[in-house]
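only geometry, no sequence info:
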């Protein structure tokens, strides 16, 4: 098998690569997804992914049962075994849609959720990104605001698709603003700023995704002797911080060394977090 067909896919527990054309995930983006990093059969942030997924199902009113997480975990193990990546690092994508049914936006009275599990190879990043930092570019395209959907990882990702098309090859990430011009997140990551003994992340209560890696950092900040808080951050305020980083469950955490051509300091707190990721999330940073 070559190309996308080489990736094992389970749809409702069956090994296949086609989905009902009337599935509402395809028709309307009516669903959710999680991108799970798996290391030697272990998903270090599994509980965080499950919590966000369940929250998303409740928000979208997608009916599931108490066996959902058990089925997804079983599916995860099955696809990595088929892919032959059980002893390596890989990425497993979980997708939950409302399922097939109904013409138009009205939610059908009865529907059965579609559960998709896909295994991908782990992406290959430059070995210098974690230590030397990355360049980022602010995108002109701005995030849509919807406080009800903010935080969850729903299938409607056109904001990120359009913003990503602006990011030059010289940058590793695009930085997205809200409609008021405030910093929110990267196209595929959350943003962290560092001050005197604290971590600050842009608030994502109006738009953006509550990343599981950021949740992990916030919940473990005290272990590093740090406090953590959310704040509304304008681009003009970046110079007030001692450094900036981007983080997600796949890449871990990278310091930002340059934003829109302006050099930024790299906070040593980034390397403290990398050590924590090594210890608890099975990363292999050289710190």
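Thanks, I have the structure now. This structure is a prediction, so every number in the text was calculated from the model and none was measured.

C-alpha from now on. contacts and neighbour counts both.
Will do.

for residue 190, see how far away the closest residue to residue 48 other than its chain neighbours is.
Spatial nearest neighbour of residue 48, chain neighbours left out: residue 212 (5.7 Å); criterion: CA to CA, 6 or more residues apart in numbering. According to CA to CA, to the nearest Å, residue 212 stands 9 Å off from residue 190.

these two: which has the busier surroundings?
Using other CA atoms under 10 Å, the more surrounded residue of residue 212 and residue 190 is residue 190, with 27 against 24.

quick check: the more buried one vs residue 14, distance?
Using CA to CA, residue 190 is found at 34 Å from residue 14.

and if you look at residue 54?
Counting by CA to CA, the separation of residue 54 from residue 14 is 22 Å.

and if you look at residue 72?
12 Å.

next, the buried residues of the helix or strand encompassing residue 48.
Using DSSP states H and E, residue 48 maps to helix 46-60. Of the residues in helix 46-60, those with enough neighbours to count as buried (16 or more other CA atoms under 10 Å) are 46, 48-50, 52-54, 56-57, 60.

after that helix, which helix or strand is next?
Once the chain leaves helix 46-60, the next helix or strand it forms, by DSSP H and E, is helix 68-83.

what's the burial count for the residue nearest to residue 89 when sequence neighbours are not counted?
Spatially, and ignoring its direct neighbours in sequence, residue 89 is nearest to residue 39 (4.4 Å; CA to CA, 6+ apart). The number of residues packed near residue 39 is 19, by other CA under 10 Å.

touching, residue 39 and residue 90? I think so.
Yes - with contact defined as CA atoms under 8 Å, residue 39 reaches residue 90; the gap is 6.7 Å.

also this one, for the comparison:
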């Protein structure tokens, strides 16, 4: 571009270089290659069209070197500044999109399909319903994906080049809620799962002790010895005024043991005891 074109178009170049340190457990890379579609990322900057990277094979380190050019000159300056000052841009990391199973839609004989009982069905079905088969949409699966957030606020401070390394969060519950139209974004709660071998007794006792200490502090029982608190908590009954304190920093959840593994699913304040745990 010439200097005049750069001033007029004000191009912003977004480049995704690499997604690294991806987990190979509990689902091995070979299984991902067999069960899932190829790896890709996608995002939307402001009100532009959704950008999707080229697909790449699965691995622990996936190199995209994807380049997307956005002409900021086409965006009103006040709208652009408001966007850059706002929440970070969300980048979806799709490494778990399952391959479609076309064989699941088996052919049926006349009389077996729910619509076959209506002889002249076109007379009372709208054109939109003809285009979208409700029985076909019921078979669609939902795939969770990783989410990472990229902030552009440093551009407003005069920076012309940002080299960012951002973590990927896999929040299936929040992503599912968004797909279902449920707003969990304002929630300050979070959840965490621990899965380890049933033989790891030291880890079990250490985890239970940490949970006890966090709950004891929240309920003002931390002046008692740990062993005493562990006996008090199972019989502890919360007063009504305590139950409705949304900032009460306690951990709740459940524990399963099947003889081979321990499974802990815990919930609490995202920036409180849960983060400490």
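That came in fine, so what should we check first? Keep in mind it's a predicted model, so treat the numbers as computed, not measured.

superpose the two chains and report the TM-score.
Overlay of the two chains. TM-score (TM-score structural alignment, normalised by the length of the second structure): 0.25; 122 aligned residues with a CA RMSD of 6.6 Å.

list the contacts of residue 256 of the second structure.
Residue 256 of the second structure is in contact with 262-264, counting by CA atoms under 8 Å, 6 or more residues apart in numbering.

if we use 10 Å, what do you get?
Residues in contact with residue 256 of the second structure (CA atoms under 10 Å, 6 or more residues apart in numbering) are 195, 262-265.

filter the residues you listed to the buried ones?
The neighbour-count test (16+ other CA under 10 Å) marks 262-264 as buried among the contacts of residue 256 of the second structure.

residue 254 of the second structure touches residue 211, doesn't it?
No - Residue 254 of the second structure is not in contact with residue 211 according to CA atoms under 10 Å; the separation is 11.9 Å.

which of these two has more neighbours?
Using other CA under 10 Å, the more surrounded residue of residue 254 of the second structure and residue 211 is residue 211, with 20 against 9.

just checking, what packs against the lengthiest helix in the second structure?
In the second structure, ranked by residue count with DSSP state H as the criterion, the top helix is helix 201-218. Applying 3 or more CA pairs under 10 Å, 6 or more residues apart in numbering; DSSP states H and E, one finds that helix 201-218 of the second structure contacts strand 189-197, helix 226-232, strand 261-269, helix 273-276.

apply 8 Å and report the result again.
Judged by 3 or more CA pairs under 8 Å, 6 or more residues apart in numbering; DSSP states H and E, the packing partners of helix 201-218 of the second structure are helix 226-232.

now for the helix it packs on, which elements pack on it?
helix 201-218.

show me which residues of the helix it packs on are buried.
Within helix 201-218 of the second structure, the residues scored as buried using 16+ other CA under 10 Å are 204, 211-216, 218.

look at residue 63 of the second structure and give its secondary structure.
Classification of residue 63 of the second structure using DSSP: H, G, I helix; E, B strand; the rest coil returns strand.

from what I can see it touches residue 17, true?
Yes - counting by CA under 8 Å, residue 63 of the second structure does reach residue 17; the two are 6.0 Å apart.

and residue 246 of the first structure, what element?
strand 244-248.

name the next helix or strand downstream of that strand, please.
Note on strand 244-248 of the first structure: by DSSP H and E, the next helix or strand toward the C-terminus is strand 252-259.

next structured bit after that next one?
Elements were assigned by DSSP H and E; along the chain past strand 252-259 of the first structure, the next helix or strand is strand 262-263.

correct me, but residue 138 of the first structure touches residue 175?
Yes - Residue 138 of the first structure is within contact range of residue 175, at 4.5 Å (criterion: CA under 8 Å).

which of the two has more neighbours?
Ranked by neighbour count (other CA under 10 Å), residue 138 of the first structure and residue 175 place residue 175 first, with 27 against 21.

distance check, the more buried one against residue 132 of the first structure.
Applying CA to CA, the value for residue 175 of the first structure to residue 132 of the first structure is 19 Å.

how far away is residue 89 of the second structure from residue 40 of the second structure?
17 Å.

between the two, who's got more neighbours?
A side-by-side neighbour count of residue 89 of the second structure and residue 40, using other CA under 10 Å, places residue 40 first with 20 against 17.

that one and residue 229 of the second structure, how far apart?
49 Å.

likewise residue 91 of the second structure?
Distance of residue 91 of the second structure to residue 229 of the second structure, given as CA to CA: 44 Å.

quick one: residue 69 of the first structure and residue 52 touch, right?
No - counting by CA under 8 Å, residue 69 of the first structure stays clear of residue 52, with 11.8 Å between them.

what's the angle from the longest helix of the second structure to strand 189-197?
Relative orientation of helix 201-218 of the second structure versus strand 189-197 (axes from the mean of the first three to the mean of the last three CA atoms, to 10 degrees): 160 degrees.

of the contacts of residue 256 of the second structure, which pair is most distant in space?
Largest separation among these by CA to CA: 262 and 265, giving 10.1 Å.

got any residues that touch both of those two?
Residues touching both residue 262 of the second structure and residue 265 (CA under 8 Å, 6+ apart) are 194, 255.

circling back to that earlier point, between the strand holding residue 246 of the first structure and strand 252-259, how many degrees?
Angle of strand 244-248 of the first structure versus strand 252-259, following the same axes, to 10 degrees, is 140 degrees.

which one's more surrounded, residue 72 and residue 14 of the first structure?
Neighbour totals were compared for residue 72 of the first structure and residue 14, and residue 72 leads with 21 against 12 (other CA under 10 Å).

from residue 227 of the first structure, how far out is that one?
For residue 72 of the first structure relative to residue 227 of the first structure (CA to CA), the value is 34 Å.

again with residue 256 of the first structure
Counting by CA to CA, the separation of residue 256 of the first structure from residue 227 of the first structure is 21 Å.

so for the two, which residue has more residues nearby?
residue 256 (28 against 17).

surely the more buried one meets residue 244?
Yes - judged on CA under 8 Å, residue 256 of the first structure makes contact with residue 244 at a distance of 5.4 Å.

the spatially closest residue to residue 43 of the second structure that is not a sequence neighbour is in what secondary structure piece?
The shortest distance from residue 43 of the second structure to any non-neighbouring residue, by CA to CA, 6+ apart, is to residue 91 (4.7 Å). Per DSSP H and E, residue 91 of the second structure falls inside strand 89-94.

hey, where'd the helices end up in the stretch 1-150 of the first structure?
Remark: helices assigned in the stretch 1-150 of the first structure by DSSP state H, counting those that start in this stretch are 24-28, 46-60, 68-83, 129-132.

of those helices, which is nearest residue 262 of the first structure?
Going by CA to CA, the one of the helices of the stretch 1-150 of the first structure nearest residue 262 of the first structure is helix 129-132, 15.2 Å.

could you say what helices and strands the closest one packs with?
Under the contact criterion of 3+ CA pairs under 8 Å, 6+ apart, helix 129-132 of the first structure touches strand 252-259.
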